[in-house]
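S.K.: Following is a predicted model, sequence given first.
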Amino acid sequence: MSLITPCLWFAADAGEAAELYTRIFPDGATLSTTRYGEGMPLPAGTPLLIELTIGGQRFQLLNGGPMYRPTPSISFFVQLASAEAAQPVYDALSAGGKVMMPLGAWPWSPCYAWVEDRFGVSWQLIVGEGDVGTAAIVPCFMFSGAQHGRAAEAMALWTGLFPGAEVGPVEPYGEGEGPAGTIKHGRFRLGGQGFVAMDAQGEHGFSFTEGVSLAVRCA
């Protein structure tokens, strides 16, 4: 079982999201569903917490009401085998959502896209090994606004707390690209799981929220 599991917050449509994700991503399956009972904030029988796996990555989907929404500060790299495999995933995620970077050739990949699905969850689709390692789905932390410039600090802190942790490789911004010491793309591992961190230049109007959190399994 994974040490760290991403938890996605939904108003009341976690079940709809789970159906979409397990249908369009490789090796998708629902593992368990806990439901609301009588006298609870959402109608009895509504999913409270859904645990699923897609692309070898476990997720928790939580129906918690409208207080929080995911933001692109935490997105998920999805490695796909070909442009043909990426297209239907891109189409399904972008339907009713927001295309941040359209599917096509980019300097870092022959086929890449960044989309926010209709539930507000951000996905970066990439064909080939790219820069994210070998896992099919990898969480990515983007430090912007008040958090800009803290990617290296975060990687150092987190890898000092968890077993099976290491930083690298890390690509800093070059001269003229951004402030010295800021990170263009950094990989790190926690508990043997891969993650990505980066500092985003400019003001993007969002930051980290409870909309995407990380559940840590304690022995």
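M.R.: Perfect, thanks for sending it.
S.K.: From here on, just use CA atoms for contacts and neighbour counts.
M.R.: Noted.
S.K.: and for stretch 85-102, what are the contacting residues?
M.R.: 24-25, 80, 103, 112-120, 125-127 (Cα atoms under 8 Å, 6 or more residues apart in numbering).
S.K.: May I ask which of those has the most neighbours?
M.R.: Highest neighbour count within those, by other Cα atoms under 10 Å: residue 126, with 29 neighbours.
S.K.: what helix or strand does that residue sit in?
M.R.: strand 122-127 (DSSP states H and E).
S.K.: for that strand, packing partners?
M.R.: strand 74-80, helix 83-94, strand 109-116 (3 or more Cα pairs under 8 Å, 6 or more residues apart in numbering; DSSP states H and E).
S.K.: Mind checking these for the one nearest to residue 150?
M.R.: Among the helices and strands packed on strand 122-127, the nearest to residue 150 by Cα to Cα is strand 74-80 (14.3 Å).
S.K.: alright, now check it against this:
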Amino acid sequence: MSKFSPCLWFDGKVEEAADFYVDAFEQGAIKQTDYYVDSEHQPKGSILTISLTLAGQEFILLNGGPEFKFTPAISFYVECETEEQIDQLWKKLSQEGNVLMEYGEYPFSSKFGWVADRYGVSWQLVLAGRPQSIAPAFLFTKEQSGKAEEAMNQWISIFGDGNVEYVQKNPDGTISQALFTMHGQPFRVMDGGAVDHDFTFTMATSFYVYCKDQEEIDRLWDAVTAKGKEWPCGWMEDEYGVCWQTVTSDMEKLFDNSDPDRAYRVMQELYKMKKIDIAALRAAYEKKE
């Protein structure tokens, strides 16, 4: 299992979006669908999340409601192997979408384009001549502009097992483009510079962080929220406005809705929490009525 998985917050149409992405990517597959077991946030029985894989990367699509909207502050950088592959992917993702950088030739690649798809999720496509891969890309704008390098180094320090692979700087010392890895997964950061962007990070795009135990959850929670914010249900916002969610490998079992009453107990326990308490969730799971 990968350490990090992007979580995309949708206002309905989550099933439609999952089908759209699986169709767009050659290596796309739906893994699991989970449903609401109460009616506090969405109608009982409606879809809660759909997990899928695209080019080997897990994505979680969350049916959360209208509170948050996607912005280009977080996009997904897709390296494509062949011209046919990138042409087809661009055609599908740009249909009914909003082109942010025209698809064509650039100094760094013979084919590149940046598009927000019909749901608002942003994708950067580049012809790289390597097997298709996806890397989250963070664009630091507004008051966060100029902090890309600082954030990259901080994330590596907090989440561990990281390495800076490549850095290209602007004349003023800000980051034009940087590539780094954490736990073997690629990430990119950029500074917005002098461009007057009207967007920044939102909770519409967050990242699952799979933790091995309560000790790791506690450590990450303290480090990320030290200058950030605590949110319910294991969500934590760092000082740059990027959101992360602590989850464990057995949460899939704990929230299994094959037993609706048990799933309801566990979900009600989760709603009481900010930082995840694995023991409390397991106690709710094992409780006998």
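M.R.: Yep, it's here. Please read all numbers here as calculations on a predicted model, not as lab measurements.
S.K.: got TSV for the helices and strands packed on strand 122-127 of the first structure, with distance to residue 10 of the first structure too?
M.R.: As requested, these are arranged in TSV below (distance: least, Cα to Cα, whole Å):
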stretch	distance to residue 10 of the first structure
strand 74-80	15
helix 83-94	16
strand 109-116	14
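S.K.: Kindly compare burial across these and name the winner.
M.R.: Greatest average neighbour count among these goes to strand 74-80 (a mean of 23), per mean count of other Cα atoms under 10 Å.
S.K.: Quickly note the distance from residue 3 of the first structure to residue 135 of the first structure.
M.R.: 15 Å (Cα to Cα, to the nearest Å).
S.K.: Nearest to residue 62 of the first structure, out of the helices and strands packed on strand 122-127 of the first structure?
M.R.: It is, among these and with distance given as Cα to Cα, strand 74-80, at 16.2 Å.
S.K.: And for the closest one, what's in contact with it?
M.R.: 86, 121-129, 132, 135-142, 208, 212.
S.K.: now the helix or strand harbouring residue 100 of the first structure, how far from the centre of its chain.
M.R.: Applying DSSP H and E as the criterion places residue 100 of the first structure in strand 98-106. Put simply, strand 98-106 of the first structure sits 17 Å off its chain's centre (Cα atoms, centre = their mean, to the nearest Å).
S.K.: after superposition, how close is it to the second structure?
M.R.: For strand 98-106 of the first structure, the mean deviation from the second structure after alignment is 1.0 Å (mean Cα distance after the TM-score superposition for the first structure).
S.K.: buried ones in that strand?
M.R.: Residues 98-99, 102-103 are the ones in strand 98-106 of the first structure that count as buried (16 or more other Cα atoms under 10 Å).
S.K.: Save those as a markdown table, and put in distance to residue 147 of the first structure too.
M.R.: Below are these laid out as a markdown table (distance: Cα to Cα, whole Å):
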| residue | distance to residue 147 of the first structure |
| --- | --- |
| 98 | 24 |
| 99 | 24 |
| 102 | 26 |
| 103 | 28 |
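S.K.: State whether residue 152 of the first structure and residue 180 are indeed in contact, as I suppose.
M.R.: No. The pair residue 152 of the first structure / residue 180 is not scored as a contact, 11.6 Å apart, by Cα atoms under 8 Å.
S.K.: So which of the two has more stuff around it?
M.R.: Using other Cα under 10 Å as the criterion, residue 152 of the first structure and residue 180 rank with residue 152 on top: 19 against 12.
S.K.: now for that one: what does it line up with in the second structure?
M.R.: In the second structure, the residue paired with residue 152 of the first structure is residue 149, using TM-score structural alignment.
S.K.: What sits closest to its match if chain neighbours are left out?
M.R.: residue 175 (6.6 Å; Cα to Cα, 6 or more residues apart in numbering).
S.K.: and the gap between whatever residue of the first structure lines up with that neighbour and residue 209 of the first structure?
M.R.: Matched to the first structure by TM-score structural alignment, residue 175 of the second structure sits across from residue 183. Distance of residue 183 of the first structure to residue 209 of the first structure, given as Cα to Cα: 21 Å.
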